[in-house]
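Visitor: Have a look at this prediction, sequence included:
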Amino acid sequence: MPLTDPYAGRKPALPESVDSLRQRIPGWGADLDPADRPSYPRESLDLRPEGAVWDLPESQPHDGYRERSIEHADLTPVFGTAQPLHGVSGAIRRLAYERYSEGRAAHWLLLIAGDRVDVLGSTLRSFATRRPDNLLTETGVKAELTHGGLKSRLGRKRADLVHQPLDPVIVAGPWVVGALAGWSVVRRLRR
């Protein structure tokens, strides 16, 4: 099925006729008659509502790769350029956009994985600077101890109490595993 321009309001042609779809799919087209729709008579089928007079703006110039959902034929007319894709996280995000539709969980899971890889990379890069990230204060561990973290949780029926036992594992777990792996590598090198 050819892609359509979602920003111009053109509706794609049906791959089959209405009659064949009605015969093949039970209940298909039940709302084709506007009188059968719950929003009738307020629904407007006019793609250009009264007072909205504009055409698609001129496209922003771009060179190189830009992320674009595979559902869309073209980029949006205006897009951000402040954070271009880079490194391993960029390759993961590029894979998500090139291979998977936005309707698939794999698309979003790859984007989340790309974010996590980017966070890990920036944390590791911070250790090479004169002022590395302070994990105790930036993860909120110090605030838990100094600003009544436990007191704010008890007796308040908070919804986030369910996952709180997992929080230390999720936040500290990767660091503990990394430290153990580094320690075992150093121990092997010493032998």
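Guide: That came in fine, so what should we check first?
Visitor: C-alpha from now on. contacts and neighbour counts both.
Guide: Fine.
Visitor: what's around residue 97, how many residues?
Guide: By other Cα atoms under 10 Å, 20 other residues sit near residue 97.
Visitor: For the helix or strand hosting it, which outside residues touch it?
Guide: If you go by DSSP states H and E, residue 97 is part of helix 87-99. Helix 87-99 has contacts (Cα atoms under 8 Å, 6 or more residues apart in numbering) with 67-70, 85, 106-108, 110-111, 113-115, 117-118.
Visitor: dropping in the other structure now:
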Amino acid sequence: MTEPATPYRARKNTPPESRDALRARIPGWGVDLDPKDRPSFPREQPGIETGAHWEFPDRQPETQPRERSIEHAMLPPVFGTSAPLKGASGAIRRYAYRTYSEGRAAHWLLLIAADRVDAWEHHLKSLATLRPDNPVTETGIGSEFSGNGFKSRSGKRVDVNHSWMDPAIVAGPWVLAGVGAVAALRALRGRR
């Protein structure tokens, strides 16, 4: 089990390490402390007007719980609310944000898995509507037979190298889902 990361705060509670301690611990630390070695030094002189300013904006109200990184103590002042978390994909995303730091591969792999689960949730949801997803027409396979689809693949194109895989990548999940459904029906029939 990994230790949870401490949240980032703009103001540190502990005093900073001394220059000598940092130089001893980190090779090359402080090479730019001498103003002659710093190309931006003249701009940092007091009295030079840069036009930069910052005032913390008003905070957007958080009307429903939002996913947030464990490294940050609070949400940014403004954040998106157009796609609230829901279903199994939302549970996976909440787990990824609640458990793993953004610097861990597990965090991002869980978010990718949640995207795939979300796509399947929407495919299954479309089956309950009057206009379910049509994997043949929505993948654009029809354009291969009209509009010079095969002819446009010849010549010097970068994507020609992997075009032989495209039908398997597009149709593969649907074929696997069909095989799984047939296997499940056979298993149910075998129990009866």
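Guide: Happy to help now that I have it. All of these numbers come straight from a predicted model, not from anything done at the bench.
Visitor: Against structure 2, what's the mean shift for the helix holding residue 97 of structure 1, could you check?
Guide: Once the two models are superposed, helix 87-99 of structure 1 sits on average 1.2 Å from its counterpart in structure 2 (mean Cα distance after the TM-score superposition for structure 1).
Visitor: how about that helix, which residues of structure 2 does it hit?
Guide: On structure 2, the counterpart of helix 87-99 of structure 1 by TM-score structural alignment is residues 87-99.
Visitor: same thing with stretch 179-190 of structure 1?
Guide: Under TM-score structural alignment, stretch 179-190 of structure 1 corresponds to residues 178-189 of structure 2.
Visitor: tell me which residues in that stretch are buried?
Guide: Residues of stretch 178-189 of structure 2 classed as buried: none (neighbour count, 16 or more other Cα atoms under 10 Å).
Visitor: Nearest to residue 55 of structure 1 among the contacts of helix 87-99 of structure 1?
Guide: Distance to residue 55 of structure 1 across these (Cα to Cα) is lowest for residue 68, with 21.2 Å.
Visitor: Name the helix or strand for the closest one, please.
Guide: Counting by DSSP H and E, no helix or strand carries residue 68 of structure 1.
Visitor: my guess is it meets residue 74, correct?
Guide: Yes: using Cα atoms under 8 Å, residue 68 of structure 1 is in contact with residue 74, at 7.5 Å.
Visitor: Look up how far residue 142 of structure 2 lies from residue 165 of structure 2.
Guide: According to Cα to Cα, to the nearest Å, residue 165 of structure 2 stands 17 Å off from residue 142 of structure 2.
Visitor: All the helices of structure 2, residue numbers only.
Guide: Applying DSSP state H to structure 2 gives helices spanning 19-25, 87-99, 105-127, 135-138, 166-191.
Visitor: what's the angle from the third one to helix 166-191?
Guide: In this structure, helix 105-127 of structure 2 runs at an angle of 70 degrees to helix 166-191, with axes from the mean of the first three to the mean of the last three Cα atoms, to 10 degrees as the basis.
Visitor: Return the mean post-superposition distance for helix 105-127 of structure 2 against structure 1.
Guide: Compared with structure 1 after fitting, helix 105-127 of structure 2 has a mean deviation of 1.2 Å; criterion: mean Cα distance after the TM-score superposition for structure 1.
Visitor: can you pull the buried residues of that helix?
Guide: 107, 108, 110, 111, 114, 115, 117, 118.
Visitor: re the thing from before, show me which residues of the helix holding residue 97 of structure 1 are buried.
Guide: When burial is assessed from 16+ other Cα under 10 Å, helix 87-99 of structure 1 yields the following buried residues: 89, 90, 92, 93, 94, 95, 96, 97.
Visitor: I'd like those as TSV, with distance to residue 46 of structure 1 appended.
Guide: Supplementary listing: the buried residues of helix 87-99 of structure 1 in TSV, determined by distance: Cα to Cα, whole Å:
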residue	distance to residue 46 of structure 1
89	43
90	40
92	40
93	37
94	37
95	37
96	35
97	32
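Visitor: Nearest to residue 132 of structure 1 among the residues you listed?
Guide: residue 89 (20.9 Å).
Visitor: I'd like to know how far the nearest residue to that closest one once chain neighbours are set aside sits from residue 170 of structure 1.
Guide: Here the nearest residue to residue 89 of structure 1 in space, its sequence neighbours aside, is residue 114; by Cα to Cα, 6 or more residues apart in numbering that works out to 4.4 Å. Between residue 114 of structure 1 and residue 170 of structure 1 the computed distance is 17 Å (Cα to Cα).
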